[in-house]
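**Q** Need a 3D model of the following:
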Amino acid sequence: MSLEMIQHRLTRSGVAVIYDDVPDSRWWLLRTLPAIAYLGVDQFTFPTSWRQLDGGQQYQFPGYDYHVLGGIELEEGSDLCVLTNEYYELQTQYSIQPLVTEFSTEESTLVVLTENERFTPDGGQRPLSQEQFATRVGPADRIYKAFSEYYDQEGWELPLTDTQNLFIQDNASLYSLVTGEDLSNTTELFDRLPEAPYLPLYWVFCDVFARPNEYGSVPLDSDDQVPALGNWLRRRIEWERKTAIDVAKTLNRTVSDDGSTFDPSYARRSPKLRDARTARQRLAPEESRIDARYHDWLSDIN
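**A** The predicted structure is shown next:
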């Protein structure tokens, strides 16, 4: 299925259903969020705990607005994507059934991404994808494949072999554009991240390691928070627990060793931004939406 056809299905009024058959829906399910955002849906809701470290401050990758389920106020005609799983639907008070009922008669679209095609909202009589008002988009793999073909057509690629998260893929491509070094997996990207303040991913961790009323970056201050950061990463990147925690420990240790790492004031003065500005000149934002995205990211660091 082409990217245009997928986008058409996502913009039909009613409910559009996507499933991502991940091994454990506590993890990885947010990997498809950037792809949906790139398709034009920029309002999202999912369990708040998926944004938190150890039940505290909330963090996210850029590119979308987040809403708490039960307190959603959208502008008229706005589309919304909800990511959930059977546990949250059936074992907690956070059923998406009220949203399904509301959007089933709306002109706008509710995109539902869950862990399997048999997902049935609490109280439903049949799987959501089989409802008359629902459009079955299919598996998330189909969306990723369509994006991969689109990137190829635009003269880019998705270089990392171990993730379907397009935001992470884009950061790897942007790193290669600036440095000339190709990356092939996610851990390579995170190894180089502390030295790449021109990447939008870098600024996510500026937030993670910031503390109110303290200067510079500050390492996470409890034994619980580092594993929690690993879990936060696992919801977005296809890592096993050990890999995620090892990456979280390395990032935290880097901040502990050098308080200028992930410090916005230092990042904005980094000499590496000159290389980023030079690389920006090689982009053609008027000709390619991918180039335009990268150009915007490299412009935001000024």
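
**Q** from here on, contacts and neighbour counts on C-alpha atoms
**A** OK.

**Q** So which residues of the stretch 201-302 of the chain form helices?
**A** In the stretch 201-302 of the chain, the helices defined using DSSP state H, counting those that start in this stretch lie at 225-234, 241-257, 264-267, 272-280, 289-300.

**Q** mind checking which of those is nearest A146?
**A** helix 289-300 (14.4 Å; Cα to Cα).

**Q** Report the inter-axis angle for the closest one versus helix 272-280.
**A** For helix 289-300 against helix 272-280, the angle by axes from the mean of the first three to the mean of the last three Cα atoms, to 10 degrees is 150 degrees.

**Q** To check against the first, give me the structure of this:
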Amino acid sequence: MYLSKMSITDYQDYLTYATHAYAQDKIQAGTWSPAEAQTLAAESFQRLLPDGPNTPDHYVFSLMQEGIDQPIGILWIHAQDQKAFIYDFEINSAYRGQGYGKAALKVAEQWAHTQGIREIGLHVFAHNQSAYHLYKKMGYLETDISMVRQIDAEPQPTQHATATTFSEKLDSLIALRESGRASQDTAVLKEALTGFQDLIHAHPQEPVLHYQIGICFDNLGFTNDAIPHYERAISLGLGEDDLRRCYLGLGSSYRVTGQYAHSLAILEKAVEQFPEY
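**A** Model (predicted):
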């Protein structure tokens, strides 16, 4: 197997497929409505790959196998400062279960070595056990593990439905989000996200709303969508109590998405501003 820089023609096909798939994921997750999903997905790809396969520090490859005259999959890597992050990796359905996934990761490591890269990162959801076990077999190590313990208690009624003032609505939505995070209840997190998004239409310059939306996206696993809200919250003058945690969330999100230089810069800024934290 070998890597071949994706042609413009193949990239357009990939972009069409990937944008649609991303939009469908967002619709299924309840994050975007069907009416807006395709547009927002296209904007996400445009933000990450403004020059397509020629975007600096991004490498979009077709996975090629000797004896097969068409790509068997794709590999998209971001590389910077001797570190790389796999944004997308997929073996086409007709070629799965034949060892090509393992072979592709080996080829990716060989390519990384020639580029002077010392570390490759990626993200995998806990429910994707087949990918998780493949990465474990290939020597990838877990660097972050989220754990939750369920506490038996009488359910508390949420108050956001009857809240009238901005402060009351905000407090009730934060409580709802915290409840969803603690219980890992996706439906509750989506409900909180929708509430924050509805509220921000009337208060677009409110930094705490951008911060809370960023947290919701993070909790739902949509790290790329969290980043602009964390950034916006900081630029709008987020209060110090939340600012420390926002710096940490943004730095972590940059790292998870392979933007290591940005991650280091924002965390250094946080340490400088909050040396005791």
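
**Q** now what about the TM-score between them?
**A** Here the superposed chains carry a TM-score of 0.33, computed using TM-score structural alignment, normalised by the length of structure 2; 142 aligned residues with a Cα RMSD of 5.7 Å.

**Q** returning to what we had before: minimum distance to Y202 of structure 1: which of the helices of the stretch 201-302 of structure 1 has it?
**A** Here helix 264-267 is closest among these (Cα to Cα), at 9.3 Å.

**Q** residues of that closest one that come out buried?
**A** 264, 267 (16 or more other Cα atoms under 10 Å).

**Q** Against which helices or strands is that helix packed?
**A** Applying 3 or more Cα pairs under 8 Å, 6 or more residues apart in numbering; DSSP states H and E, one finds that helix 264-267 of structure 1 makes contact with no other helix or strand.

**Q** Make CSV out of the helices of the stretch 201-302 of structure 1 and add distance to Q169 of structure 1.
**A** Below are the helices of the stretch 201-302 of structure 1 laid out as CSV (distance: least, Cα to Cα, whole Å):
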stretch, distance to Q169 of structure 1
helix 225-234, 15
helix 241-257, 17
helix 264-267, 22
helix 272-280, 17
helix 289-300, 12
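
**Q** most packed of those?
**A** helix 225-234 (a mean of 22; mean count of other Cα atoms under 10 Å).

**Q** what packs against that helix?
**A** Using 3+ Cα pairs under 8 Å, 6+ apart: helix 225-234 of structure 1 touches helix 241-257.

**Q** and the angle from the helix it packs on to helix 225-234?
**A** Using the same axes, to 10 degrees, helix 241-257 of structure 1 lies at 120 degrees relative to helix 225-234.

**Q** that older thread, out of the helices of the stretch 201-302 of structure 1, nearest to L166 of structure 1?
**A** Here helix 289-300 is closest among these (Cα to Cα), at 11.3 Å.

**Q** Just the terminal-to-terminal distance for stretch 209-228 of structure 2.
**A** Using Cα to Cα, to the nearest Å, the end-to-end distance of stretch 209-228 of structure 2 comes out at 12 Å.

**Q** where does L3 of structure 2 land in three-state SS?
**A** With DSSP: H, G, I helix; E, B strand; the rest coil as the basis, L3 of structure 2 sits in strand.

**Q** Could you check how far it is from A182 of structure 2?
**A** 42 Å.

**Q** When the two are compared, which one has more neighbours?
**A** L3 (19 against 14; other Cα atoms under 10 Å).

**Q** That one contacts V60, correct?
**A** No: judged on Cα atoms under 8 Å, L3 of structure 2 makes no contact with V60 at a distance of 9.3 Å.

**Q** hmm, back to that, now for the helices of the stretch 201-302 of structure 1, which one comes closest to T135 of structure 1?
**A** The nearest among these, by Cα to Cα, is helix 289-300 at 26.6 Å.

**Q** by contact count, what packs against the closest one?
**A** Partner elements for helix 289-300 of structure 1 (3+ Cα pairs under 8 Å, 6+ apart): helix 272-280.

**Q** elements contacting the helix ranked longest in structure 2?
**A** Determined from DSSP state H, the single longest helix within structure 2 is helix 8-29. Counting contacts by 3+ Cα pairs under 8 Å, 6+ apart, helix 8-29 of structure 2 is packed against helix 34-48.

**Q** The helix it packs on: which residues count as buried?
**A** 37-38, 40-42, 44.

**Q** I'd like to check what contacts it. Which residues are they?
**A** With Cα atoms under 8 Å, 6 or more residues apart in numbering as the test, helix 34-48 of structure 2 has contacts from 19-20, 22-24, 26-27, 52.

**Q** So which of those wins on neighbours?
**A** That'd be A23 among the contacts of helix 34-48 of structure 2, by other Cα under 10 Å, with 23 neighbours.

**Q** Contacts only, for that one.
**A** 32, 37-38, 40-41 are the contacts of A23 of structure 2 under Cα under 8 Å, 6+ apart.

**Q** one more time with 7 Å, if that's ok
**A** 37-38, 41 (Cα atoms under 7 Å, 6 or more residues apart in numbering).

**Q** could those go into CSV alongside distance to G214 of structure 2?
**A** Converted to CSV, the contacts of A23 of structure 2 look like this (distance: Cα to Cα, whole Å):
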residue, distance to G214 of structure 2
A37, 18
Q38, 21
A41, 17
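
**Q** buried set for the helix or strand hosting S148 of structure 1?
**A** S148 of structure 1 belongs to helix 140-153 when assigned by DSSP states H and E. Buried residues in helix 140-153 of structure 1, counted by 16+ other Cα under 10 Å: 140, 142-144, 146-148, 150.

**Q** And I18 of structure 1, how close does it get to S265 of structure 1?
**A** For I18 of structure 1 relative to S265 of structure 1 (Cα to Cα), the value is 41 Å.

**Q** Check the spacing between E90 of structure 2 and S235 of structure 2 real quick.
**A** Taken as Cα to Cα, the span from E90 of structure 2 to S235 of structure 2 is 36 Å.

**Q** ok, these two, which is more surrounded?
**A** E90 (16 against 10).

**Q** that's a strand at that one, yeah?
**A** Yes: membership of E90 of structure 2 in a strand is supported by three-state DSSP.

**Q** Show the contacting residues for it.
**A** 73-75.
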